[in-house]
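**Q** one predicted model, sequence on top.
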Amino acid sequence: MSHSYCSNLLFALRLCYPHLGNSSCRRIMYSHSVSVLLHIILSSISVLTVTLNLLVIISISHFKKLHTPTNFLLLSLAVSDFSVGFVIVFLIFLIDGCWFLGADWCVFYVALSLVSTAASVGTVVLISVDRYVAVCDPMHYQTKVTANRAKICIVLCWLCSTVFHTVMLKDNIEHPGGFDSCAGGCTIYLPPLAGVIDLIFSFIIPISVIVILYVRVFMVAVSQARAMRSHVTAVTLQSSQKVNRSELKAARALGVVVVVFLIFLTPSFIVTLLAGFAAMSVSTFFAVLCLYYFNSLLNPVIYAFMYPWFRKCVKCVLSLQILKSGSSEANILEHLLTCFF
């Protein structure tokens, strides 16, 4: 009798909704220490991701001197990373494989994840194009890349991402929870064709464009560096113009962002692709998902190391100097003082 009771109790503990019996989804059982560690790690990543990217958003939005095409692209990337910070909150609820927030929130969680991911990929492509024009065609950069054009491209990037994934999730939006095989699940149905299209337009094409453009930028940067070492004052490139040193420095800084982005993005798409040919464990999906989301935390950290203006902005935001009258007009790029008042 005692053995039967223990077996039933153990079975109940493995269910998301014990009172529903076999109609309930099963939990992923972790040891207490592993469960606590996962919650601490994901919670920390979520809080830091939201906080650091919020600092980027406030800095670029507030200081008018930072309203450049390149910084608008960084702002878009920060918004997508900021959204990922909230996605991680939802991911915490799925650590044990049980979803208790309802079908509507499940669809919202997946939609926010897909839209923000696609928008970040699109923004990185735009950053690559921006650096390509700045380094490889510097004479026409000011006319080709303007603040208004950057804004239009960013809006189109987010709009296309939202529309495409709304269409892709159409069945789930119309019938939330309709594809769950058990209570406590968060199952999303994606048409096979939509998955292929998403792979092509969210990974294969963008990654190809990013790699091709940055290889070209790297080649020009190397040529410029050699010329500087040789004390050559004018270097003939494809554009027949000398590349501005600040543009090269920005290209290197953003190059770090792009490389880190590719390193963290690629595994998730590889696993997604392989899932169509072989069964993948939940832990594998969970691991690559966390790896990709961790990239959203790294971006503002990279800015802190690469951009003195960002460090200065953070000091001014945290010290509440931005609340002073006229602070938005301050020349944050000049002299890089501790603060502007």
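**A** In hand now; what should we look at? What you are looking at is a predicted structure, and each value in this text was computed from that prediction instead of being measured. Numbers count the residues shown, from 1 in each chain.

**Q** contacts and neighbour counts: CA atoms only from here.
**A** Will do.

**Q** gap between Phe218 and Cys136?
**A** As judged by C-alpha to C-alpha, to the nearest Å, Phe218 and Cys136 stand 10 Å apart.

**Q** between the two, which has more neighbouring residues?
**A** Cys136 (23 against 17; other C-alpha atoms under 10 Å).

**Q** here comes the other one, which I'd like you to weigh against the first:
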Amino acid sequence: MSSSPGIRRREHVDMMYISIETAIALASVVGNVVVVLAVCVNRALRNTTFCFIVSLAVADIAVGVLVIPLAIIISLGFKTQFYTCLFLSCLLLIITQSSILSLLAIAIDRYLRVKIPTKYSTIVTQKRACVAVCLCWILSFLTGLVPMIGWNNRNAQGNLSSSSDIVCEFTAVMRMDYMVYFNFFGWVVVPLCIMITLYAEIFRAIRRQLNRRAEATCDGERYYRKELKLAKSLALVVFLFAVCWLPIHIMNSVHFFCPKCTVPKSAMYFGIFMSHVNSALNPMVYAFRIKTFRVTLIKISHRCILCKPAPPTRCPTGTPALTEKVDVNL
């Protein structure tokens, strides 16, 4: 295998990287397919909020189906034409960028739910949510395909003919100034800062409202615990996003600003699969912490996996609309 044309000798770290990436891809696809299936099965989940969550799940499924396999192929160093390799690299950016923008859309949606709860349903309609999802994907394609129109490393490859083959590596076709200035600073740092600002405002608004409720009603403690659970989930989302995406971009920045500095290959692999593992974590953060999803998943598991009817669940006889609203936000 090591003597095959266009394939470099595989080191032990390469095999470890491929194994870990394969496990992440499987977890990402299975987890996010279950999220989409749960929304399709339960009509109570088909609202504007879950429109953004489904968009995120679709992006994360694409990470497992396309991005990770392409990343593995590129890591093997096979030979192909320059623009073929560049297009494959751009696909990685498009799909991962759509995941980031979906996270930002969810943050904005949750911010609006907290700040304007009475006007939320009239402002954030299903149609507008679908338009926002389409804009996220269109913007992902536009930003991800920028290298195809000239911001690439073709000049650094010398006088290449249209039929010349190169060893396909991400750094061989992508310019680091694009990855650092445009992709990292413009489309990772900025969305991250916006999300941190939105979630900070959400924390402030929730605590202010809960303090008022605690003073006005005897159920204030119960409401506080439920809202605190939501606040912790939002903090976890921001934390995981930063932990998973910053390492690879920081290493790209080190490589760009300090060309003489060497980044270990194992560290680069760690940064790559950390950015991918975020797609496997998103179902747990956004879906499995929601009570309505848990109930739906139990029903799906009983019907499809265990091949028996789902256990009956008690339905509230008081205010079902209020109960459903609270569950969806938790």
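**A** Received, thanks. Computed from a predicted model, the values in this text were never measured in an experiment.

**Q** distance of the aligned partner of Thr125 of the second structure in the first structure relative to Ile152 of the first structure?
**A** Residue pairing (TM-score structural alignment): Thr125 of the second structure is matched to Thr146 of the first structure. Note on Thr146 of the first structure: its distance to Ile152 of the first structure, by C-alpha to C-alpha, is 10 Å.

**Q** by contact count, what packs against the longest helix along the second structure?
**A** Across the second structure, the helix with the greatest residue count (assigned by DSSP state H) is helix 220-257. Helices and strands touching helix 220-257 of the second structure, by 3 or more C-alpha pairs under 8 Å, 6 or more residues apart in numbering; DSSP states H and E, are helix 176-177, helix 190-216, helix 265-282.

**Q** run a quick neighbour tally on the match of Thr125 of the second structure.
**A** Neighbours of Thr146 of the first structure using other C-alpha under 10 Å come to 14.

**Q** cool, and Gln97 of the second structure?
**A** Gln97 of the second structure has 23 neighbours, counted by other C-alpha under 10 Å.

**Q** which position in the first structure pairs with it?
**A** By TM-score structural alignment, Gln97 of the second structure lines up with Ala118.

**Q** so Pro247 of the second structure touches Gly271, yeah?
**A** Yes - using C-alpha atoms under 8 Å, Pro247 of the second structure makes contact with Gly271 at a distance of 5.2 Å.

**Q** between the two, who's got more neighbours?
**A** Comparing Pro247 of the second structure with Gly271 by other C-alpha under 10 Å, the one with more neighbours is Gly271, at 22 against 18.

**Q** quick check: the more buried one vs Ser279 of the second structure, distance?
**A** Counting by C-alpha to C-alpha - Gly271 of the second structure and Ser279 of the second structure are separated by 14 Å.

**Q** pull up the distance across stretch 98-108 of the first structure, start to finish.
**A** 16 Å.

**Q** report the buried residues of that stretch.
**A** Cys98, Trp99, Ala103, Trp105, Cys106, Val107, Phe108 (16 or more other C-alpha atoms under 10 Å).

**Q** let me know the distance separating the residue nearest the centre of the second structure from Ala59 of the second structure.
**A** Central residue of the second structure (C-alpha atoms, centre = their mean): Ser99, 3.8 Å from the mean position. According to C-alpha to C-alpha, Ser99 of the second structure and Ala59 of the second structure sit 5 Å apart.

**Q** now the strands: where do they sit in the stretch 1-150 of the second structure?
**A** In the stretch 1-150 of the second structure, the strands defined using DSSP state E, counting those that start in this stretch lie at 79-81.

**Q** tell me if Ile166 of the second structure really is in a strand.
**A** Yes - secondary structure assignment places Ile166 of the second structure in a strand (DSSP: H, G, I helix; E, B strand; the rest coil).

**Q** what is the burial count for it?
**A** Neighbourhood size, Ile166 of the second structure [other C-alpha under 10 Å]: 19.

**Q** OK, contacts around the counterpart of Val220 of the first structure in the second structure?
**A** Aligning on TM-score structural alignment places Val220 of the first structure opposite Ala205 in the second structure. Residues counted as contacts of Ala205 of the second structure (C-alpha atoms under 8 Å, 6 or more residues apart in numbering) are Val114, Lys115.

**Q** at 6 Å what do you get?
**A** By C-alpha atoms under 6 Å, 6 or more residues apart in numbering, Ala205 of the second structure lies in contact with nothing.

**Q** do the same with the one 4 residues further on
**A** By C-alpha under 6 Å, 6+ apart, the contact set of Gln209 of the second structure is empty.

**Q** now do the buried residues in the longest helix that the first structure contains.
**A** The residue-count maximum for a helix in the first structure (DSSP H) belongs to helix 103-136. Residues of helix 103-136 of the first structure classed as buried: 103, 105-136 (neighbour count, 16+ other C-alpha under 10 Å).

**Q** got it, and stretch 203-219 of the second structure?
**A** Phe203, Ile206, Arg207, Leu210, Arg213.

**Q** out of those residues, which comes closest to Ala44 of the second structure?
**A** Closest approach between these and Ala44 of the second structure, by C-alpha to C-alpha: Ile206, at 24.2 Å.

**Q** quick check: the gap between that closest one and Ile106 of the second structure.
**A** Counting by C-alpha to C-alpha - Ile206 of the second structure and Ile106 of the second structure are separated by 17 Å.
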